[in-house]
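1. What follows is a predicted protein model with its sequence.
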Amino acid sequence: MSLLPRKGLLEIVSPLLQCKRFRGKINLRKPRAPHFERAVYIALTKPYFISPKKGKLPEELCKGPGSTKKDEGDNPFQRIIAQELYKWFTSSRLVVFYHLNPMDSDDQFNAFAMFKKQGMYLRQYGKKTLDMAVRGTPYETVLDFYVSQNMLLFSPQPDIKKVLSITKKFPELILLAAILEGRFISKDELMQYSLIPNLQAAQANFVQTLNTASSLLVNHLNSHQTTLVSHLEERAKQLK
């Protein structure tokens, strides 16, 4: 016994096991029918739902364009927002409409801040809120092009040049139209209005024109007298 290797006596040999189902694989496509008792329990516990189409006529089952639209009811908070939006329309001398392309949140915040520094307010509302605000009012026309992601700019003062200069810095804001002094104008008309100087500059030019005309009139009236006096002085010098 002492001549036998010690390792051979202490070594444990574990057999190789492989699990295999009896009678092959499970047939998932055509399973075997359960026995009678199990079939009874399955039939008793089967869920039963009443079809929503039961008892309806074919014309009632026909889905029209607005059949899937749900009535959300009256939202008091949304009505308050709509009233506030209508006040923005009535109190602003300039309202600008933008189409909003995909825009980074940082750029959007910068746009809000830059307009805010100039005393202008950039706002975004949903189509339903805008409809509640302007339906039946003179501003109802804006609903025709407010169909996608849009933003509104409200300005108490019609400073068009500042609006256009800030808009150029954000290409995601596409200028569509505007309301200037209660009049709905297009983008091209807004560009033409931007070329017109403000009221202070126009008044200064008008005053300058009046002063120039009066100065010319005084010079023309005094020109003959001044010429006569200069000639008499020259003649007096000659006689001396």
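-> Here it is on my side, so go on. Predicted model only: the values in this text are computed from it and were never measured.

2. make it CA atoms for all contacts and neighbour counts henceforth
-> Fine.

3. max-length helix in the protein?
-> If you go by DSSP state H, the chain has its longest helix at helix 199-239.

4. gap between that one and the chain center?
-> From the chain centre to the centre of helix 199-239 is a distance of 60 Å (C-alpha atoms, centre = their mean, to the nearest Å).

5. Also stretch 142-156?
-> The answer for stretch 142-156 is 7 Å, by C-alpha atoms, centre = their mean.

6. Tell me which stretches of this structure form helices.
-> Assigned by DSSP H, the chain shows helices spanning 6-10, 36-44, 58-61, 76-91, 105-117, 127-134, 160-168, 187-194, 199-239.

7. and here's the other structure:
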Amino acid sequence: MESFCHKGLLYIKNIPHLELVRYRRVNVQRPAKPHYEKAKVLAVCEPRYPKFNYGLSPEVTCRKQTELKSKKIKEENPYELIIAKECLHWFNQSKMVAFFHANPIKGEDQFKARVMFHKHNMAIKQYGPNVIKYALENTKYSAVLPLFQSRTAVVFSPELQLAQLLKISKRIPQLILMTCIAEDRLLSRNEIVMYSNLPDLTTARAGLVATLNSAVSQVLSNITHHQRTLVSHLQKHAELLQKPEET
């Protein structure tokens, strides 16, 4: 009994082991995409073999490459052309067009941003690169095409409201203001801040009129200074001459 306990009970070891259990079937035809880091490693490790054109002259090789490029030309989408016409209409009818780099944003925050812009009679839009290319290529707005290499949001306003635009952009950190078109001029971020601190056109005109009036009055006072001085001296002299006669 002692030997049985010694050999059978005291020296029995329960070695833990792992069992892999799959709860769903693997889709072999459409496998899941790998993790971002793993995808980068796979992209770097992917082999690339040089393409040799044995037995072909350079002319034939160039001709084949041009044919392949011509076949790869994407056909124009009618729906994208309609959206491009609408986009160009927004650009032509707006006095202020602002461009924001759009970082990932929640749907709720995006709705709040649309509401804030709508309160000041502004509209925020997002277009794809093909639509922007159809709309702005060969126009006066073609200089802003490089801004649409990534996700870009565009804000249109029928009035010039740079101060309100800066206030709203500070409340939405997911949208980063890059540049703005105001009065047919492309402004940088510093120029937008400087432009927003300037008074409106009516106040500026009133200030200009006041400055011109002050300059005119100053010139008139300088011109008539000697005459007024002479007249005052003559009046004092006449008063001095009249005093002895009265006494």
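-> Yep, it's here. These figures come from a predicted structure and were not determined experimentally.

8. quick revisit: could you identify which of the helices of structure 1 is most buried?
-> When the helices of structure 1 are scored by mean count of other C-alpha atoms under 10 Å, the highest mean neighbour count falls to helix 127-134 (a mean of 17).

9. Average separation of that helix from the aligned part of structure 2, please.
-> Following the fit onto structure 2, the mean deviation recorded for helix 127-134 of structure 1 is 1.4 Å by mean C-alpha distance after the TM-score superposition for structure 1.

10. which residue numbers in structure 2 go with that helix?
-> Alignment of helix 127-134 of structure 1 against structure 2: residues 129-136, by TM-score structural alignment.

11. quick check, distance from that stretch to the centre of its chain.
-> For stretch 129-136 of structure 2, the distance to the chain centre is 16 Å (C-alpha atoms, centre = their mean).

12. How about stretch 141-153 of structure 1?
-> Taking mean C-alpha positions (C-alpha atoms, centre = their mean), stretch 141-153 of structure 1 and its chain are 8 Å apart.

13. and what of stretch 167-180 of structure 1?
-> Using C-alpha atoms, centre = their mean, the offset of stretch 167-180 of structure 1 from its chain centre is 11 Å.

14. what's the answer for stretch 130-139 of structure 2, then?
-> The gap between where stretch 130-139 of structure 2 is centred and where its chain is centred comes out at 17 Å by C-alpha atoms, centre = their mean.

15. Contacts for that stretch, please.
-> Residues from elsewhere that reach stretch 130-139 of structure 2, judged by C-alpha atoms under 8 Å, 6 or more residues apart in numbering: Glu80, Leu81, Ile83, Ala84, Lys85, Cys87, Leu88, Ser142, Leu145, Phe148.

16. What residue in structure 1 is paired with the second one?
-> Using TM-score structural alignment, the equivalent of Leu81 of structure 2 in structure 1 is Arg79.

17. ok, now which ones touch that match?
-> By C-alpha under 8 Å, 6+ apart, the neighbours of Arg79 of structure 1 are Thr129, Met132.

18. again, only this time at 10 Å
-> Contacts of Arg79 of structure 1 were listed using C-alpha atoms under 10 Å, 6 or more residues apart in numbering, and they are Leu85, Thr129, Met132, Ala133.

19. I appreciate the help and will end here.
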